[in-house]
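> Sequence first, then the predicted structure:
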Amino acid sequence: MMETTEQTHYFVPSPSRWPLVGSAALFCLGLGAALTVNSLGVGKVLLALGFAILLWMLFGWFGDVIRESLNGAYHGKEDMSFRWGMGWFIFSEVMFFAAFFGALFYVRTISVPELGDMAHKLLYPDFTAAWPLSTGPGITQHYEAVAAWGLPAINTLLLLTSGATVTWAHWGLIQGKRKQLAAGLALTVLLGASFLTLQFVEYHHAFTELNLTLAAGAYGMTFFMLTGFHGLHVLLGTIILFVVLLRVLRGHFDEHNHFAFEAAAWYWHFVDVVWLLLFVFVYWL
């Protein structure tokens, strides 16, 4: 019978310069954004510098973590900490989107019906309590709502398929099938990029043909805030999965040690679920 050895210590990395570098990046980004908004030319330079420093920090910091992992620094306790950390991060993202969904539900179920009742008819005689909000003089600019059964439906199919491909890749990893792992990840990255491309086409159509912008009342505001932030998360998730794919091609991960892949898959499934809610409550209903 094999004896199991209990982990006797928790890995503590050496002091790192990367938090200080990240602080410098955020300072340049914040100051650059403020100066750019005020039409000062140096603002764009600071923005570019901030993004460059941020990329340097990301490559350097994650590179250190990857090297520590490959050198065997992480064991059971560290792995559990990573899992709790990723779990709480996704929970914070859930709360982030919950705030925007809450704003959408408040407008649709409370504000709009209240503004359409008899008590407000004298103030807003042309207002109709319907969603998407009707347009008219003095209410908001004229616009058209985005139809659900076009590009949004195609994007829904793409994301649902990507959830299946990343799961297929996970099965390949657990079973030691490296080609299946790489193929599943590559397909997931391709589907994520396709989603972003179609969302760009949808936004262009909304701006140029539907006259739908952030200024288009409550509908335009909630539409772009929810779909825009979700698109940003899809972009981040696609980049993460692409990095994981590059690591797979370099021989990283095995059947037992692959938390980075699992974290990316968790995040991607979260993005899928948020999109399903978006499709139902923003596009469809």
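Alright, I've got the coordinates. Numbers count the residues shown, from 1 in each chain.

> Please count neighbours and contacts with C-alpha atoms only from this point.
Noted.

> Show me which positions of the helix or strand hosting M80 end up buried.
M80 is part of helix 76-106, with elements assigned from DSSP states H and E. Across helix 76-106, burial judged by 16 or more other CA atoms under 10 Å covers 82-83, 86, 90, 93, 97, 100-101, 104.

> With distance to I154 added, can I get the residues you listed in a markdown table?
What follows is these, written out as a markdown table (distance: CA to CA, whole Å):
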| residue | distance to I154 |
| --- | --- |
| F82 | 35 |
| R83 | 33 |
| M86 | 30 |
| I90 | 26 |
| E93 | 25 |
| F97 | 22 |
| F100 | 24 |
| F101 | 22 |
| L104 | 23 |
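
> of these, closest to G220?
Within the buried residues of helix 76-106, the smallest distance to G220 is 10.8 Å, found for L104 (CA to CA).

> can you tell me which helix in the protein is longest?
Looking across the chain with DSSP state H, the single longest helix is helix 217-249.

> Quick one: list the elements packing against it.
When contacts are defined as 3 or more CA pairs under 8 Å, 6 or more residues apart in numbering; DSSP states H and E, helix 217-249 sits against helix 76-106, helix 178-208, helix 259-278.

> again, 6 Å this time
When contacts are defined as 3 or more CA pairs under 6 Å, 6 or more residues apart in numbering; DSSP states H and E, helix 217-249 sits against none of the other helices and strands.

> What residues of it count as buried?
Buried positions in helix 217-249, judged by neighbour count with 16+ other CA under 10 Å: 217-220, 222-227, 230-231, 233-235, 237-245, 247-248.

> Check it against this one:
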Amino acid sequence: MKQPLAYIHPAAKIDPSVVIDPFVTIEENVEIGEGTRIGSNVTIMSGARIGKNCRIFPGAVVSAVPQDLKFRGEDTVAIIGDNTTLRECVTINRGTAARGRTVVGSNCLIMAYCHVAHDCIVGDNVVMSNATQLAGEVQVDNYAVIGGGALVHQFCHIGPHVMLQGGALVNKDIPPYVKAAREPISFAGVNSIGLRRRGFSSDTIREIQEIYRYLYLSGLNNSDAVERIEAELPATPERDEIILFVRNSKRGIIKGYV
């Protein structure tokens, strides 16, 4: 671990197996788990909690203070799960008083030049393609795949197993299991290929497709569609997850394509 051309604060808690390349800066109040590799010119600032077997490529900055005028120097953290890769020049800001933490889960691939703002919660097995930008307090659920150059508005929620088109401007919530594309961003079908790859059965995929027929093809508003789904379709984990997502959406879900 010892690297004479890196600055490592003596109070940082770093597993002896961590590999640190030249010109890295690691501040106080940092924890890094075993097997992680830190590339050259990476800056890891106070409040970083980095898991095991991560790969952080040159130029990344983890746990910088939030770009939020309401931030008053609160003691907050930025948490990176195990086996996650941060490519070149990724920036992840730590939390504010709103949530106290920014989280990127385990087994994620965050490609070059992505930004994860304060208080975002990114789940496990998420792929964020190059130059994706998440504003503050965005939530991205497990197995979502975000195309390159996407811009996600503050407070938006992207559900699990979503496939989001590159270059998208996201200002509404995107419900679970769907593809979102076009301009303005719209429902573009169920992410059936991604679901098959992750072991969902054909019957389950057909059930999800039927749920979205009610939401997007029936002519009903969202509240009425959810009531019909609950009354007419059998209860399954996927059905209940979609219903809960729609009911809890604060920004409203994306519209169907017109």
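Arrived safely, thanks for sending. All figures in this text were calculated on a predicted structure; none of them were measured in a lab.

> what's the TM-score here?
These two chains, once laid on top of each other, score a TM-score of 0.21 by TM-score structural alignment, normalised by the length of the second structure; 103 aligned residues with a CA RMSD of 7.1 Å.

> quick revisit: could you give the angle of the longest helix of the first structure to helix 178-208?
Between the axis of helix 217-249 of the first structure and that of helix 178-208 there is an angle of 160 degrees, by axes from the mean of the first three to the mean of the last three CA atoms, to 10 degrees.

> and helix 217-249 of the first structure with helix 259-278, angle?
Computed with the same axes, to 10 degrees, the direction of helix 217-249 of the first structure lies at 160 degrees from that of helix 259-278.

> if we can go back for a sec, kindly indicate which of the buried residues of helix 76-106 of the first structure lies nearest C28 of the first structure.
Taking CA to CA as the measure, C28 of the first structure lies nearest E93 of the buried residues of helix 76-106 of the first structure, at 25.2 Å.

> so how far is P152 of the first structure from that closest one?
Remark: distance between E93 of the first structure and P152 of the first structure (CA to CA, to the nearest Å) = 22 Å.

> How about L29 of the first structure?
33 Å.

> before we move on, what about L226 of the first structure?
13 Å.

> K44 of the first structure too?
As defined by CA to CA, K44 of the first structure lies at a distance of 34 Å from P152 of the first structure.

> go on, F27 of the first structure?
Applying CA to CA, the value for F27 of the first structure to P152 of the first structure is 37 Å.

> the more surrounded of the two?
For F27 of the first structure and P152, the more surrounded residue by other CA atoms under 10 Å is P152, and the numbers stand at 21 against 15.

> pretty sure the more buried one is in a helix, no?
Yes: residue state for P152 of the first structure (DSSP: H, G, I helix; E, B strand; the rest coil) corresponds to a helix.

> Which residue, other than its chain neighbours, is closest to K179 of the first structure?
Leaving aside its sequence neighbours, K179 of the first structure sits nearest to G172 (CA to CA, 6 or more residues apart in numbering; 7.7 Å).

> quick one: buried residues of the helix or strand in which the one you found is found?
When secondary structure is defined using DSSP H and E, the element that contains G172 of the first structure is helix 151-174. Under the neighbour-count criterion of 16+ other CA under 10 Å, helix 151-174 of the first structure has 151-152, 155-156, 158-174 buried.

> tell me which strands and helices that helix is in contact with?
If contacts are counted by 3+ CA pairs under 6 Å, 6+ apart, helix 151-174 of the first structure sits against helix 178-208.

> what is the orientation angle of the helix it packs on with helix 151-174?
Angular relation of helix 178-208 of the first structure and helix 151-174 on a 0 to 180 degree scale: 160 degrees, by the same axes, to 10 degrees.

> and helix 178-208 of the first structure, which residues are buried?
178, 180-189, 191-193, 195-196, 199, 203, 206.

> Next: stretch 23-34 of the first structure.
24-26, 28-33.
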